[in-house]
Each structure stands twice: as structure tokens, then as C-alpha cells.
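J.: Sequence first, predicted coordinates after that:
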Amino acid sequence: MRNSTRLLAAVSLAVMSLAGGAAMAEDTLTFGTDATYPPFESLDASGKFQGFDIEVVQALCDHMKITCTFVNQDFDGIIPALQAKKFDAIISSMSITPERLKKVDFTSKVYNTPPAVAVPKDSKITEPTNAGLAGKTIGAQSSTTHANYATVHMKDAELKLYPTPDEYKLDIASGRLDAVIDDVVVLSEWTKSESGSCCKVLGTLPVDKEINGEGAGIAVRKGDDALREKLNEAIKTIRTDGTYKKIQDKYFDFDVYGG
């Protein structure tokens, strides 16, 4: 839940009111995403969007019989870009939190996984707590729930913020950080990779629902109820018909939807 700002394609969503409900008049939806967050959203070698979130949205659009497209947007500016109508919705591992609900509306959750802390394999840190991290330097992506969590619950550590996870990963691998905080799936997948061989997941953290929210969902503009309801219906359908599980099993060996 999070490089440089990319050129954004502005696609408007036209909605027309009909007796008994609302129907989308356009057959394309554009989603903003910060594609620096594998395995949820990233770019492959050819520049194509990939990841769990991307495949879930493609399944939702298939169900709604519309075309979905994606644009890359830095996480810091992703909500303002949505509000400016640079795209129709956000799919970027964005947690549904009380603070964000003041600015945007959300669908029901797409997944729900806890935060965690990773440290170098030879670290003397033994527990992912304020006491265990006291006096240490911990890295996090800016404008994320994980950065907020560290600010509140790890007050005795020095927090260093980065525009993307790629930068904090480089710094901890180079010995410039003592620990990093992020989603447990993101950290687990990274530490299994060659680039993350420096480090290990120290442990997960107790969820603070005020900070971490109720899971990650799709954000839409305030009052865009027609789109939100369409997406919610599609989420319910792919959860019921097995499509969600098929996508999940491609990426994870556990239930990423959570309780």
C-alpha cells in the first residue's frame, strides 16, 4: 500500500439514471494503480500491468462486460488524481480506513492481510515491537497505513519514509536501515526472492483497525454510488462462482481474503 508521476489517461465514467436503478453508459473503466507493489500490482518486463489486484479487476470487468484499463500513478498523489477525474477508480492495495473514507468511497474489501516487520537475517532485533525497535531506524513507504502504524506504535524508533517500496528494500539490503514495515505478503514474497535474500520477516503486527482499516478495497469518488454498487455486485459474484479463489490460488497458498 504505497514512482515518478506518469502521464495519466483521463477517462470519464458516464452514468445514466433508469427506472429501478442506474446503468453505466460507457463500456470502459480506467483504474489508477501504483505498480510498485508485487505480488498485488506491478509491471512486467514489457511494461504490462500484472498482479493479484490487476487480475481481480480484470475478472470484475469481465463480469460487468466492460473493458478495464490501468494507468500508473504514484501512491502519494493517487487520491487527488482520482478526485481530479484522471481515472474512475483506484486499485492499489489501498486499505479502507476512517481517514480515507473522508475523501473517497470504497467497495467491500478485495483482500485483508496484516502488517509485518522485516529485518536483516543477522539482525539482533528479536521482536517487532516498540521496545524491540527502540533506537533503530525503520523504513516504510510514505502515505501508507504502515507508515502511520510505525508513527503511532513504534515511537521510539526513527522512521524513514520512501516514495516506493523499491527504495526501502535497497536501503535495508545495503545496511542503511535496521527494519522495514509493510504488508506481510509483500515482505514475505520479497524475502523469498533473490533481491530480498538479505532479510527475513520478523513477525506480523497486531492490527489497529483505526489505522489499518478493514482490508484493502477499490476506491471511487465520493458519491459515485452507481459504480461502487456495480463493483460490489461483481466482487460478490467472483467470490461466489470460484473466480476469486482461482486467482488467489495462483498467487497465495492461504486465504488472502481474511476474516
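T.: It's in.
J.: going forward, measure contacts and count neighbours with C-alpha atoms only.
T.: Noted.
J.: can you map out the helices along the stretch 151-259 of the chain?
T.: Assigned by DSSP state H, counting those that start in this stretch, the helices in the stretch 151-259 of the chain fall at 165-173, 184-192, 209-212, 225-240, 243-251.
J.: would a markdown table of these with distance to C198 and mean neighbour count be doable?
T.: Formatted as a markdown table, the helices of the stretch 151-259 of the chain follow (distance: least, CA to CA, whole Å; neighbours: other CA atoms under 10 Å):
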| stretch | distance to C198 | mean neighbour count |
| --- | --- | --- |
| helix 165-173 | 6 | 19 |
| helix 184-192 | 7 | 19 |
| helix 209-212 | 27 | 17 |
| helix 225-240 | 37 | 17 |
| helix 243-251 | 23 | 16 |
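J.: out of those, which comes closest to M24?
T.: When the helices of the stretch 151-259 of the chain are compared by CA to CA, helix 225-240 sits nearest M24, at 7.7 Å.
J.: Where does C68 sit, in terms of helix or strand?
T.: Using DSSP states H and E, C68 sits within strand 67-72.
J.: a markdown table please, covering the helices of the stretch 151-259 of the chain and showing distance to L202.
T.: Output for the helices of the stretch 151-259 of the chain, formatted as a markdown table (distance: least, CA to CA, whole Å):
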| stretch | distance to L202 |
| --- | --- |
| helix 165-173 | 14 |
| helix 184-192 | 10 |
| helix 209-212 | 19 |
| helix 225-240 | 32 |
| helix 243-251 | 22 |
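J.: alright, now check it against this:
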Amino acid sequence: MLRMSIQTILRGTLMAGGVGVFLAAASPVPVAAQDPTPMRIAVEGAFPPFNYLDANNKLQGFDIDIANALCEVGKFECQFIIEKWDDMIPDLIASKYDAIISSMSMSLERRQKVAFTEKYYNSPSVFIARKDSPIRDISPAALSGKILGVTSSTAQESYAKHFYPDMKKTVFRSSPELYKGLSDGSVDIILEDKLAIYDWIANTKAGTCCEFKGPDLVDVTYFGEGAGIALRMDDGDRLARLNAALKTIKEDGTYDMINAKYFPFSIQ
């Protein structure tokens, strides 16, 4: 297990009498971390197995473990802030936090707004349908008349709008809602990050309903060159420190240990 050195702040959306309620759970920073640099990290918390809330309302997942390791090695005093996916880049630019570690693909569109570290993992996108579906061909012509599910403000939504403009689409707020829409039949097929949905298909009862359809989709314009940590354009010092920390955890075996915890294959 990774040794944790982090204070976790979960920003909830509960409202009481019109006033936002903030949920906080703190862990002490070890004495060994001398004069750590504060770093507020935005994470969605609804994208298992990369980032999600467990039964105890605690953040878990690959992104979280990677962030903890980078904070340890890079000497950052880190805070996690749960944020809506649509608000992440605007609120990063507005300095409401300092970094996004939430499986954000480094698309060309996003690179025009924020800076990215080196990639910390890579994953293609893929179509998924129920096993009893007659769908075999995932070309735009073959899927005409079908209902496609995507998650809001994702690379998959942008890709679908461009290459499947005539398909009916249902846009879900989060990946769990997207998967439920597929399993309960409210959509015919979905487009999702392959690693994100792998755990649902392989390890959940609900996921046994469904399977991958067609080849992996790799498109730098829409899906970027992997997932990176997003920072403000002028945050060069933090960018360099995070890249150095990422290099360290890949060389000392920490990254491989975290990888093996979630996937039986390398996702570098």
C-alpha cells in the first residue's frame, strides 16, 4: 500500500437553506515532508476505477493513488476537491485549484486552454453494446436509427458529434449513469474510454450484460495523446516538478505497483 501524505477536502453539493455545505476529512501531513508546497487537486469522483467515492465517502481509484504518490515524491501538501467535470477547466483557469488529476485526455482543444504534464496513462475509446444486441458494424451508416450514449463534455461526446452527426444521442452526466443507461436499455450503444469501462464489464454483475463492439478508436485530435495532469499555462514550476515526480515513480516501481492494483496489464 502507498503511504498516504495528504489532506482530503471533499467539496459536496449539498444545499441547506440556500447555503452550500462543504464536507471535509483531514489526515495529518507527515513530519518528513518539509515545507511542502500547497497544491489543490480537482477530481470528478465519479469515474471508477480511476476516481470514485467508496462506501465510506472516501476518494479511491487509480488517479487518486497516482496523485498521492506524486504528492509524496514531489513534496506537495495536497488537497482533493471534488468538482463537476464541466467546470474543471474553467475553474482551474480561475485559480479555484491548481491541478486536475482526473483522467483528462490531452486533446488539441484542451491544450489551447491549459498546460499538461507528460502522460500518466493511455487508453483508446471503444463502442460498447449489450451482448444480445444485433449491432455488429459500428459505422455511421450501420448505426443510423440507433440511440448512442455518451458522457457530457468528454472527448467521446465531441468525437460522436463529428463522426456520427445523424445519430440520436443521450448525454449522461457521469460514467456510472452512462453504464446504467446501456444496461437498462435506454440507449442502444455507448462510446466510452476503454480502460474506464473495463472494470465495470469485467468485475460487476451489471457489466456482464455488455461487450466491446468494433475496433479501438485512436484519434489524437479528439482523444489526445493519453491522460495528463492539467495546470494553468503560467504554472511552469509546478509542471516541471510534477513531470520530475512522475518520472521518479515510473522508475522506482511505484507506478507499476499502482497499475497492478487496478489492471492486469500495463496502461502506460
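T.: Received it, and whenever you're ready, just let me know what you need. In this text the structure is predicted, and so the values were computed from the model without any measurement.
J.: quick revisit: so how much does the strand holding C68 of the first structure differ from the second structure once superposed?
T.: Average distance, strand 67-72 of the first structure versus aligned residues of the second structure after superposition (mean CA distance after the TM-score superposition for the first structure): 1.5 Å.
J.: Determine the set of other helices and strands touching that strand.
T.: Counting contacts by 3 or more CA pairs under 8 Å, 6 or more residues apart in numbering; DSSP states H and E, strand 67-72 of the first structure packs against strand 28-33, helix 52-64.
J.: What's the match for P80 of the first structure in the second structure?
T.: Per TM-score structural alignment, the equivalent position to P80 of the first structure in the second structure is P90.
J.: in the host helix or strand of that match, what counts as buried?
T.: Using DSSP H and E, the element containing P90 of the second structure is helix 88-93. For helix 88-93 of the second structure, burial by neighbour count (16 or more other CA atoms under 10 Å) applies to 88-89, 92-93.
J.: how far does stretch 216-228 of the first structure sit from the chain's center?
T.: Relative to the centre of its chain, stretch 216-228 of the first structure is centred 16 Å away, using CA atoms, centre = their mean, to the nearest Å.
J.: who's in contact with the spatially most central residue of the second structure?
T.: Central residue of the second structure (CA atoms, centre = their mean): S103, 2.9 Å from the mean position. Listed by CA atoms under 8 Å, 6 or more residues apart in numbering, the contact partners of S103 of the second structure are 50, 63, 227-229.
J.: which part of the first structure lines up with stretch 224-236 of the second structure?
T.: Against the first structure, stretch 224-236 of the second structure falls on residues 213-225 (TM-score structural alignment).
J.: And that stretch, end to end?
T.: Stretch 213-225 of the first structure stretches 21 Å from its first residue to its last (CA to CA, to the nearest Å).
J.: ok, now stretch 41-61 of the second structure?
T.: Stretch 41-61 of the second structure has an end-to-end distance of 14 Å (CA to CA).
J.: Same question for stretch 121-140 of the second structure.
T.: Where stretch 121-140 of the second structure begins and where it ends lie 29 Å apart, using CA to CA.
J.: Please identify the buried residues of that stretch?
T.: Within stretch 121-140 of the second structure, the residues that count as buried by 16+ other CA under 10 Å are 121-130, 135.
J.: With that, I have no additional questions.
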